[in-house]
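Engineer: Sharing a sequence plus its predicted fold:
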Amino acid sequence: MKSGDSATIDVPDSTASGGATAKGKGVTVVAAPRAGGWNKGVAIFDFILRLCAIVTALAAAAAMGTSDETLPFFTQFFQFQASYDDLPTFQFFVIAMAIVGGYLVLSLPFSIVCIIRTHAAGLRMLLLVLDAMALTLTTAAGAAAAAIVYLAHNGNPNTNWLAICQQFGDFCQKVSGAVVASMVTAVVFVVLVIVSAMALRRT
């Protein structure tokens, strides 16, 4: 190469052999799988939990509402009787658990809608708020009734409150079962709140 001559660099032509222009290759973007299947499974689990909570809540209300026992004596004019309506705490328990059971029944259609429409965030949020309120009511009723049941079983010597469960065995058995059923309902509500929160996070 002589001095003063320009250097030439050969650049490969972008056209393919034969004069045809090479077409750009298409890029296929694979979308990440949506969480619809997971949300649908959670919604089905939510529906099953609500059915279980309906059974336990209504069973608690029915057991407490039918708790009544009369001790047999020689004369019918002198009898000792124990009934749930003798104590305002037990009356509140029956009303509260009946309200919770009614709410759970009314919430079933909304739960079914969440199964069909897995990304209904607004409806899921509504159920979450109402479940939290029902959990509060269930816990309050169950805790109040549990305190009275404890006194019925053990009494309180400091205040001269006698234990009555030795005499009213059937009555105490029913009210104790009602309290246990209410606590099971509260646990189911805790799971429902957690499940709803997880579903909202994935929506």
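Structural biologist: Yep, it's here.
Engineer: Going by C-alpha atoms from here, please, whenever you check contacts or count neighbours.
Structural biologist: Noted.
Engineer: Show the contacting residues for the nearest residue to residue 36 once chain neighbours are set aside.
Structural biologist: Nearest non-adjacent residue to residue 36, counting by CA to CA, 6 or more residues apart in numbering: residue 118, 6.1 Å away. Shown in contact with residue 118 (CA atoms under 8 Å, 6 or more residues apart in numbering): 36, 39, 40, 43, 203.
Engineer: Below is an additional structure, to be compared with the one above:
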Amino acid sequence: MRSGDSTTIDVPESSDVAKGKAPLVAIVKQEQGKGGWKRGVAIFDFLLRLGAIITTLTAASTMGTSDETLPFFTQFFQFQASYDDLPTFQFFVIAMAIVGGYLVLSLPFSIVSIVRPQAVGPRVLLLVLDTVALTLNTSAAAAAAAIVYLAHNGNSNTNWLAICQQYGDFCQKVSGAVVAAFVSVVVFVFLILLSALAIRKP
């Protein structure tokens, strides 16, 4: 061997790199798989919130505009039925407006859950606040449903007279508002279940 010659040994570079890349790709795909179904749940949650906004605000506006005056009246008396004649209906309007406003404010947190499906904080916050909103929504709907039942059927034991034969339009509006409120109750139940599913560990 002459002193001017140099000996080089070729070492394959791709083997170690390839071995190092394979687990990394697998981990990335696994993380994407975990976030995929949670992103789908978050999208469905967002759509349900839009539907709940429509139902709650429809219930509040329908009840708030329920007013009927009978065509016959005297000089001193005018027969009229309005939602503000009953404190229960007033509570219904206020409660449904609060619930609808909360749903609008919850949309950004739902969007965050879509962008970052692995984030647990927004989901836990929505779960707690949805439970509170469900309680308020259910109480308002149940209280109004009791008054609507008396308006349709009356109660002879307490001398409650059925007024829906005279105030047909009024009863139709308040009944529709109560139905819309109970639809939003069902939507809230699904929202709570979705949030509980999303924060569950895979």
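Structural biologist: The structure has been received and is ready for your questions. Owing to the predicted nature of the structure, the values given are computational and were not obtained by experimental measurement.
Engineer: hang on, the residue nearest to residue 36 of the first structure in a helix?
Structural biologist: No. With DSSP: H, G, I helix; E, B strand; the rest coil as the criterion, residue 118 of the first structure is located in coil rather than a helix.
Engineer: list the contacts for residue 172 of the first structure?
Structural biologist: By CA under 8 Å, 6+ apart, the residues touching residue 172 of the first structure are 149, 152, 153, 165.
Engineer: what does the helix or strand where the third one lies correspond to over in the second structure?
Structural biologist: Right, residue 153 of the first structure. Following DSSP states H and E, the helix or strand that holds residue 153 of the first structure is helix 121-154. Alignment of helix 121-154 of the first structure against the second structure: residues 120-153, by TM-score structural alignment.
Engineer: Quick check: the gap between the residue nearest to residue 36 of the first structure and residue 183 of the first structure.
Structural biologist: 30 Å (CA to CA, to the nearest Å).
Engineer: Equivalent analysis for residue 39 of the first structure, please.
Structural biologist: Between residue 39 of the first structure and residue 183 of the first structure the distance is 28 Å, computed by CA to CA.
Engineer: so what's the most centrally placed residue in the second structure up against?
Structural biologist: Residue closest to the average C-alpha location in the second structure (CA atoms, centre = their mean): residue 49, at 3.9 Å. Residues in contact with residue 49 of the second structure (CA under 8 Å, 6+ apart) are 103, 107, 187, 191.
Engineer: give me that answer again for 7 Å
Structural biologist: residue 103 (CA atoms under 7 Å, 6 or more residues apart in numbering).
Engineer: I'd like the next helix or strand past the helix or strand where it lies.
Structural biologist: Using DSSP H and E, residue 49 of the second structure falls within helix 14-64. Downstream of helix 14-64 of the second structure, the first helix or strand assigned by DSSP H and E is strand 67-73.
Engineer: Now that next one on the first structure. Mean distance?
Structural biologist: When the first structure is superposed, strand 67-73 of the second structure averages 1.3 Å from its matched positions, counting by mean CA distance after the TM-score superposition for the first structure.
Engineer: What is whichever helix or strand residue 88 of the second structure is part of packed up against?
Structural biologist: Using DSSP H and E, residue 88 of the second structure sits in helix 87-115. Contact partners of helix 87-115 of the second structure among helices and strands, from 3 or more CA pairs under 7 Å, 6 or more residues apart in numbering; DSSP states H and E: helix 14-64, helix 121-153.
Engineer: Name the stretch among those helices that sits most buried.
Structural biologist: Stretch with highest mean neighbour count among those: helix 121-153 (a mean of 18; mean count of other CA atoms under 10 Å).
Engineer: Buried residues of the helix or strand that it is followed by, list them for me.
Structural biologist: Downstream of helix 121-153 of the second structure, the next assigned helix or strand under DSSP H and E is helix 168-198. Within helix 168-198 of the second structure, the residues that qualify as buried are 169-171, 173-175, 177-185, 187-188, 191-192, 194-195, 198, counting by 16 or more other CA atoms under 10 Å.
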